[in-house]
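Trainee: coords please:
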Amino acid sequence: MNEGRIVKVSGPLVVAEGMRNSNMFDVVRVGKENLIGEILEIHEDRASIQVYEETSGLGPGAPVVSTMAPLSVELGPGLIENIFDGIQRPLEAMRQQTGGNITRGVSIPALDRSRKWHFVPRAKTGDYVRAGDIIGVVQENEVFEHRIMVPYGIEGTLIEISEGDYTVEETVARVETKDATGATKVHALTLMQKWPVRQGRPYKEKLPLDEPLITGQRIIDTLFPIALGGVAAIPGPFGSGKTVVQHQLAKWAAADLVVYIGCGERGNEMTDVLMEFPELKDPRTGKSLMKRTVLIANTSDMPVAAREASIYTGITIAEYFRDMGYNVALMADSTSRWAEALREMSGRLEEMPGEEGYPAYLSSRLAQFYERAGKVRTLGSQERIGSLSAIGAVSPPGGDISEPVSQATLRIVKVFWGLDYSLSYRRHFPAINWLVSYSLYEERLRDWYTENVSRDWVRLTGDMMRILQEEAELQEIVQLVGVDALSPMDRVTLEAARSIREDYLQQDAFNDVDTYATLNKQYRMLRLIMGFYYKARDAVRAGAGISEIFNLPVRERIGRAKFVPEDKVSQVYDEMEKDLETQMDALTAKEDN
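Mentor: Alright, predicted model coming up:
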């Protein structure tokens, strides 16, 4: 322990002297109420501390005690279905203890110390175990198996392990280790382990990203896919639908577990998540979506310093589940609020400001966060592959993505889903602008789509993107001289582009059928719309009239194709393809005669 005294208080920043024996990023207890803080700077015996709770009432002379340990999270059974604040305090347990408002200085362990979990061993006495080895499992709920791993830094012989009901602090196994001198030491293993949040959890190796994270959102899976273990950014102005897109990804992405971080967002949005997720039926399990979700809530009215920690708390929890061999999807909403917390603390530390007042280390901090994503071969003697996909929302002021947070993020991530306010104003959701968005994973994932969906996939998506780009050019001509000045072929291109936009890319998050589309349904829809385009061009070449082509009865059915339930896709789409061919052939034959 190292005790000092406060000499200055500036909002969430506290300066204390007498802290010479402390280290950077040590957690400290501030004042008589034992507020939680973290050391940011040390000058001789003075330490600058960011306090994660309200500092009103603190004054010079108040005690500051260092715990001599970094900010860490507790990792073990009890994380799933829980909601924590930015420094991993369980909000429900705090509400039961202190009421509806968060009371300062409350110290509640993240994991329930009284609840017992049934531990089933997967290793036996006498086994040689290494860090990362799974020694047993706990069935955390009806859908999620929590795998208990040997903590990092421990390697030796299992001398005791037994099945039974344990709390997270009780010993479930003992491992005997030997040091370089041959001396032995016995380590007691519990269901819980701790890990410092600012340090990435270790793994054997990072693997190439060659498989997509299937989201069920057509514009993402088709045009701008994200790889399993990849990183993506969703920048967009207020009201363009960033949070809804992230909610959709959290609900439907093909991940074993979702970690959702509400970083500085409005409280009512986190309330929506809390109310909505338990009611949602998980398409993978048929149970509530909360059965595989961890929520970190640091709303905009909570202390700004804790907002900075919430991102690291969330990604450390996500890495822990990745190490079990699961595919984890992390949603950070939004990194702009996190960067604003960095800027506020940097300003109070009187650091030299960078662009727009953000600290000079903004880019490196963002990179440190996103680089913790990836697909990895985990530690341990068993062969396990886990992935962590990170998707961050960015909220640039006024929607201007030339501002520092957006630009720093775009230099790091490989997928950019650019939200467009004009699309959201026209009620086109998701409001992802196909002309500015991109995915650098697309080329690497082509082989996977070809093997697992269809050999036509790359050709159809390429033609689809080309039509949308041609439409943007043709619209300029239309605005100048009108649509009647276009050639029949260009009119077909415009009609196909309209069908792609309205019938394919537009997706209703609140419609039970349209909210999610499997890759098979996406491919069949794409084949229908592009089939109409190809056949319409052939009909124009044969002399058919534009109005006749556009008024074919099958056109209306293609427009409603996205509302066909998944179990009827094969039958209904086959019928539509036959009708399309029959009606187009009849039209062409009429012109030939």
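
Trainee: from now on I want contacts and neighbour counts done on CA atoms only, so please keep to that.
Mentor: Fine.

Trainee: for stretch 473-485, list every residue counted as buried.
Mentor: For stretch 473-485, the neighbour count (16 or more other Cα atoms under 10 Å) marks L474 as buried.

Trainee: try stretch 451-460
Mentor: S454, W457, V458, L460.

Trainee: ok, and what's touching it?
Mentor: R446, Y449, T450, L519, N520, Y523, L526, R527, M530 (Cα atoms under 8 Å, 6 or more residues apart in numbering).

Trainee: so where does V294 fall, helix or strand?
Mentor: V294 is located in strand 293-298, with elements delineated by DSSP states H and E.

Trainee: now do R147
Mentor: Using DSSP H and E, R147 falls in strand 145-149.

Trainee: any buried residues in that strand, and which?
Mentor: Quick answer for strand 145-149 (16+ other Cα under 10 Å): H146, R147, I148, M149.

Trainee: now do stretch 340-354
Mentor: So for stretch 340-354, counting by 16+ other Cα under 10 Å, buried means E340, A341, L342, R343, E344, M345, S346, L349.

Trainee: second chain to compare with the first, below:
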Amino acid sequence: MGKVVKVSGPLVVATGMENANMADVVRVGEQRLIGEILNMNGDSASIQVYEETSGLGPGAEVITTGSPLAVELGPGLIENIYDGIQRPLEEIMHKAGANITRGIEVPALSREKKWAFTPVAKVGDKVQGGDVIGTVQETSVVLHKIMIPPKMSGTLEMVVAAGDYTVEETVAVLKTDKGESVSLTMVQKWPVRVGRPYKHKYPPKAPLCSGQRIIDTMFPIAKGGTAAVPGPFGSGKTVVQHQLAKWADVDIVVYIGCGERGNEMTDVLREFPELKDPRTGESLMKRTVLIANTSDMPVAAREASIYTGITIAEYFRDMGYDVAVIADSTSRWAEALREMSGRLEEMPGEEGYPAYLSSRLAQFYERAGMVECIGSDEDRRGSLTAVGAVSPPGGDLSEPVSQATMRIVKVFWALDSSLAYKRHFPAINWLNSYSLYLDSLKPWFDEKLGKEFLVDREKAMSILQEEASLNEIVQLVGKDSLSPSDQLTLETAKMVREDFLQQNAFVDIDSYSSYDRQEKLLSLILSYDRLCRAAIEKGAQTVDLFAIPARERIGRAKSAEADQYVEVYADIARSMASEIDACAEKGGLDV
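Mentor: Just a heads-up that it's a prediction; the model follows:
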């Protein structure tokens, strides 16, 4: 127990804390505000308080809990909405009304709700950390696996029969290797700043299908990979992340609203329950955990929210699930780091950010990966994919957070506000973005979509790059002065941009595009380019070729139903080929 001697916003300094430890969670003042010890100097402790500190003054009591900031992991996480330190917001609203009462203590997982536990292990089984002892059908789409906590091993002395139990009731008794009997419940705690263990990390081999053509085809991210979505205000970062959360082919989504505007989190809370999951047909919330730490909430909790989210994600990864963590936005998190660093009077780094900004970002992104989970089951593998938005002031990608993130992540989706103002969504600039996973994903693409897919992708990218060069000439001398071949390049590039890369989120059939559909659409556009080039060589006029309504048909085909698009694309290809051949014959006769 100690006494407060200084209060500076969320930073509180207390003396008499010689028995406390770094990173301990403490309770401050009569209202028992929750905080965390950042550093120790003799018996003096600097404490980061996760709640509003107005009214707190010198002399207030500080009591340490003796344990670091940890999250509760167990049934009840899915469909829940937490703040940055895992307090359930809906429970708090029922208990305290619209505003969060300072110092309120509400368990992260309901202690009253009973879950239907089905045992998997039996008495006498030798088990180790990560082994599954039972299951709970948490939602209609998520089977929650109750696991032995990491670093524990021994023999099961007792396992309860199938039935309904609360998370605090004993479901098994483990006799450890040291001879101690330990009661196991359905809930376990884990410190948020420590990554959960795994046996082995593998290089990512399969793409994360998001249904967004510019992402999946041009700049794919692997399951277990890392990506950054940088862009200035209004360029569509949140739109891209919402699309990923809605359509990515993962089992669990953890969405962290870190320092974002409250109305954006409100949109998420309203949209997700109404959205149909394309994989299951159920509500998207049935496999989603939301963490809301909006810009008007205490700044210190913003720093913790990122770790809270990724620890929950690691827990589901350990069950063998594919998990995506969507963090919106890491810039707001970095700003919280900067504010706390300034109050601690640390030596500032570039633009006032702490010198350890890069290492903290790396600690977050390095927790992603495709891993072999701990436990006796050698076939159980899970993946954790981390996607973080970056909000550089004024869109300046040379600022520290963007630069540090670019050094760590392997996929960079550069958003462009000029594209967003043109209503081109997703507003990802194809000339500035990149993916370093193409080589590792090549075997998967070759096997599932054929070797032509990546060849077509390279061809489309080269056409877009040629268009950028030709546009400079067009601005000087006009389009008519270009050669027929260059005019065709501009026409094909327009088709790639508007018919392939651009998607309409308000049309259900176009807001999500499967890999097979993407491959066929791109192949159709490049087929048009190839046939037209052959026709031009035979003497066909570009005026006649561009008069063919191929582009209009391809654009309309994006709205073809999922069970009809193969036939529709085949019909377009046949009619397009015959019409281009007719132009070629006419051109040959004219010559």
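
Trainee: mind listing the strands for the stretch 151-300 of the first structure?
Mentor: 156-161, 164-166, 171-178, 184-190, 193-196, 205-207, 231-235, 257-263, 293-298 (DSSP state E, counting those that start in this stretch).

Trainee: in the second structure, what stretch matches the last one?
Mentor: Matched against the second structure by TM-score structural alignment, strand 293-298 of the first structure falls on residues 288-293.

Trainee: if we can go back for a sec, distance from the strand holding V294 of the first structure to the second structure after superposition?
Mentor: With mean Cα distance after the TM-score superposition for the first structure, strand 293-298 of the first structure departs from the second structure by a mean of 0.2 Å once superposed.

Trainee: return the residue of the first structure aligned against E372 of the second structure.
Mentor: Per TM-score structural alignment, E372 of the second structure is aligned with R377.

Trainee: what's the separation between its match and Q246 of the first structure?
Mentor: 27 Å (Cα to Cα, to the nearest Å).

Trainee: and D463 of the first structure, by the same measure?
Mentor: 28 Å.

Trainee: ok, now D323 of the first structure?
Mentor: Distance from D323 of the first structure to Q246 of the first structure, by Cα to Cα: 24 Å.

Trainee: ok, G31 of the first structure next?
Mentor: 39 Å.

Trainee: swap in A123 of the first structure?
Mentor: Going from A123 of the first structure to Q246 of the first structure by Cα to Cα gives 39 Å.

Trainee: who's more crowded, the two?
Mentor: Each of A123 of the first structure and Q246 has its neighbours counted (other Cα atoms under 10 Å); Q246 has more, 21 against 17.

Trainee: skipping its backbone neighbours, what lies nearest the alignment partner in the second structure of the more buried one in space?
Mentor: With TM-score structural alignment as the criterion, Q246 of the first structure lines up with Q241 in the second structure. Of all residues not flanking Q241 of the second structure in the chain, I326 sits nearest, at 6.7 Å (Cα to Cα, 6 or more residues apart in numbering).

Trainee: A strand includes the one you found, no?
Mentor: Yes. When DSSP: H, G, I helix; E, B strand; the rest coil is applied, I326 of the second structure is found to be in a strand.

Trainee: for it, which residues are in contact?
Mentor: Q241, A245, V253, V254, Y255, I256, A386, V387, G388 are the contacts of I326 of the second structure under Cα under 8 Å, 6+ apart.

Trainee: by neighbours, which of the residues you listed wins?
Mentor: I256 leads these on contacts (other Cα under 10 Å) with 31 neighbours.

Trainee: quick one: map it onto the first structure.
Mentor: Using TM-score structural alignment as the criterion, I256 of the second structure maps onto I261 of the first structure.

Trainee: is it true that that match touches T335?
Mentor: No. If you go by Cα atoms under 8 Å, I261 of the first structure and T335 don't touch, sitting 9.8 Å apart.

Trainee: where exactly do the helices run in the stretch 451-591 of the second structure?
Mentor: 452-477, 484-495, 508-511, 515-537, 542-547, 550-557, 565-590 (DSSP state H, counting those that start in this stretch).
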